[in-house]
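1. 3D model of this:
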Amino acid sequence: MPEFVPELSRGYWARSATADDINSVHHLVSACERELYGRVQTDSGGVAAVFARPGLVPELDTLLIHDQAGHLAARAWVNRRCEVDVHPRHRGRSLGAVLLAWAESRARRAGSEQIVQTVPADDAGAVALLRSRGYEPMVSEWLLEFTMPDEPTMPEPPAGITVRPFRSGDEHDAYQLIEDAFDEWQQRRKSYEEWAQHTVDRPTFAPAMSALAFADGQLVGAVLALDLPETGEGYIEQVAVRSDHRNKGIARLLLRHTFHAFHRQGRPTCTLGTHSDTGALALYLSVGMTVRRSSTVFRKTLRTV
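-> Model (predicted):
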């Protein structure tokens, strides 16, 4: 049980999450997405990857709120970033405010100097709640989409570049390439095990739709993709090009290969998430992607009490 359990309205009770709760949390998040967007974007593998993140202690860093019937009504996880979701049927009962206060308390007890949470721009209630508690905007995030009523055209590769789908055995080279590229903006480097949980070990990982670029037998670019059955769409999890091979059109080429592969599998739409720190938005817009929705990463400095 967490160190501190907030006082709840009558009819609700709380406990820590376990690995057995991953599907329930996925259903909760899916219900929130469906209410807000009319469609689901999250898959259970993504929930499991966050739950297994190094440093997260489920007994201390997670809190689930259930109703009298035992149904999951809300949840909060906090470990560097905070995630709070309240089922649409249970909104308007201050559960979000209670969980946010709990998350801040837990972060302070863990020695964190700040807390960060991502909120969809369309969720006016959540944005107002964060602002009322002293959160300030830090980063913009976007979910982009590429719609394919017709089969996408395939550009010619740059001289000396070959492209093929991801194969078994490519895992560690892809990890090295991607983490080296992401070092330019990410706050910490992931271990191979953590990276794999979000990508190649994820049940929805789609190697046939993931494109790799090679120069002289060396991996110089990668697009890693997921096939999300609940959405009927493809999703691009990661895009990276080795620093000495950038500005040659390799990323655009790999994206087109992945779009084409998804179209041939009957997926008429492919999505991708990015944020303002990466500086990649212009690239994705240049290949014909458009913004489906946006979110804001809010940050609050925590003061000791």
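2. all contacts plus neighbour counts: C-alpha atoms, from now on.
-> Noted.
3. element containing the residue nearest to H263 when sequence neighbours are not counted, please.
-> In space, and not counting its chain neighbours, H263 is closest to E151: 6.3 Å by CA to CA, 6 or more residues apart in numbering. Following DSSP states H and E, there is no helix or strand that holds E151.
4. Tell me where this protein has strands.
-> For the chain, strands defined by DSSP state E occupy the ranges 13-15, 62-66, 72-79, 81-86, 114-120, 136-147, 161-165, 211-215, 218-228, 233-241, 269-275, 290-301.
5. who does the shortest one touch, helix- and strand-wise?
-> The one in question is strand 13-15. strand 62-66 (3 or more CA pairs under 8 Å, 6 or more residues apart in numbering; DSSP states H and E).
6. which other residues reach the strand it packs on?
-> With contact meaning CA atoms under 8 Å, 6 or more residues apart in numbering, strand 62-66 is reached by 2, 12-17, 72-78, 99.
7. quick one: A282 and A103, what's the gap?
-> According to CA to CA, to the nearest Å, A282 stands 35 Å off from A103.
8. Who has more neighbours out of the two?
-> A103 (25 against 9; other CA atoms under 10 Å).
9. another one to check against the first:
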Amino acid sequence: MSELLPPLPAGYRARPTTADDVAAVHRLVATCERALHGRAETDAGGISADLRRPGLDPARDTLLVHDRAGRLAARAWVDRRSEVNVHPAHRGRGLGAALLDWAEVRARRAGSAGIVQSVPDEDTAAVALLRSRGYQPLVRSWQLAYAMPEEPVVPAPPAGLTVRPFRPGDERAAHGLVEDAFAAWQPRRRSYAEWARHTVERPAFAPARSALAFTDGQLVGAVLSLDLPETGEGYVEQVAVRADHHNRGVARLLLRHAFRAFHRHGRRRCTLWTHSDTGALELYLRIGMTVARSSTVFRKGLADDGHDTVPPT
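-> From the prediction side, this is the model:
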């Protein structure tokens, strides 16, 4: 690992991430989010799931950077995608650039043709850094918000469709439905284990606020929700509808069920993310959601950029 690490600013040292570091990484990411958005939106379960991505080797594909006092100043991981977070108190010292260099070298040596990173559009310093390094916009994402001062009205389902909350035993059917629905734009099909770590096995998963739709006993739609404590809001992690039930109002109906369940749980706002590849933005706008903020996925090709031509390991 050390031979891949670019020089760090004086006073900093780096090491790989371990499973014992999840809580510390969560605190770092939450601090970065509070500085940018005024609140934390990441949960420790999401951090843990990212560190267990298939193909990611924490000993080689992750870094934690500490200052002289042993405080966590920055972190990065890379596995086709990359994430870099620098504590607000340590910005402007070159840590972000050093970790970007490391991530690109590691991705290249792993045989990746490119590397991508998602950055909030309001983080203008991070956007400028990526653009200065040759990253180009790939996909636009939007956070949609739904305000609920009053309990949302839920219409009756169409004939032949039944709706109920998520129950134990629904996991495998939900995984198959989601992966089929996402196949048109998702680069690879996720295994059940990987998917579950990000959804139904996550501590923040909210089954009572997740809604499923069935026809003749077959699952045809799902809205899977998380309850993220610091936000004070409901959060929809995934929305999926079987292809033969598109344009029948299933997604709108399930979202209304989830919104109502969150309202009854004391939440007065719900959010979700979508991106330009899904084509779902108009659906969310039509049901009364509004764009709260946006982010961009940037990509940099690595095959022929003239840097570090060491063959893949």
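10. buried residues in stretch 225-243 of structure 2?
-> By neighbour count with 16 or more other CA atoms under 10 Å, stretch 225-243 of structure 2 contains the buried residues 225-228, 231, 233-242.
11. Check stretch 79-96 of structure 1 too.
-> 79, 81-88, 95-96.
12. now the helices: where do they sit in the stretch 1-150 of structure 1?
-> Remark: helices assigned in the stretch 1-150 of structure 1 by DSSP state H, counting those that start in this stretch are 22-37, 44-51, 58-61, 95-109, 124-132.
13. Can you say which of those is nearest to L255 of structure 1?
-> When the helices of the stretch 1-150 of structure 1 are compared by CA to CA, helix 44-51 sits nearest L255 of structure 1, at 21.6 Å.
14. tell me the average deviation of the closest one from structure 2 after fitting.
-> Compared with structure 2 after fitting, helix 44-51 of structure 1 deviates on average by 0.6 Å (mean CA distance after the TM-score superposition for structure 1).
15. Remind me what that helix packs against, helices and strands.
-> Going by 3+ CA pairs under 8 Å, 6+ apart, helix 44-51 of structure 1 lies up against helix 22-37, helix 192-198.
16. tell me which of the buried residues of stretch 225-243 of structure 2 is nearest to E33 of structure 2?
-> Closest to E33 of structure 2, out of all of the buried residues of stretch 225-243 of structure 2 and judged by CA to CA, is T231, at 11.2 Å.
17. Alignment lookup: the closest one to structure 1.
-> Counting by TM-score structural alignment, T231 of structure 2 lines up with T231 in structure 1.
18. residues contacting its match?
-> Applying CA under 8 Å, 6+ apart, we find T231 of structure 1 in contact with 39-41.
19. count of neighbours near A208 of structure 2?
-> Quick note: A208 of structure 2 (other CA under 10 Å) scores 17 neighbours.
20. typo on my end, it should be Q143 of structure 2
-> Residues within reach of Q143 of structure 2, counting by other CA under 10 Å, total 17.
21. The nearest residue to it once chain neighbours are set aside: what's it in contact with?
-> Excluding the flanking residues, the one nearest Q143 of structure 2 by CA to CA, 6+ apart is W273, at 4.4 Å. Each residue near W273 of structure 2 by CA under 8 Å, 6+ apart is listed here: 141-144, 236-237.
22. Pick out whichever of the residues you listed sits closest to A59 of structure 2.
-> E237 (29.0 Å).
23. wait, the closest one sits on L224?
-> Yes - here E237 of structure 2 reaches L224: they are 5.7 Å apart, a contact under CA atoms under 8 Å.
24. shared neighbours, those two?
-> Residues touching both E237 of structure 2 and L224 by CA under 8 Å, 6+ apart: T199.
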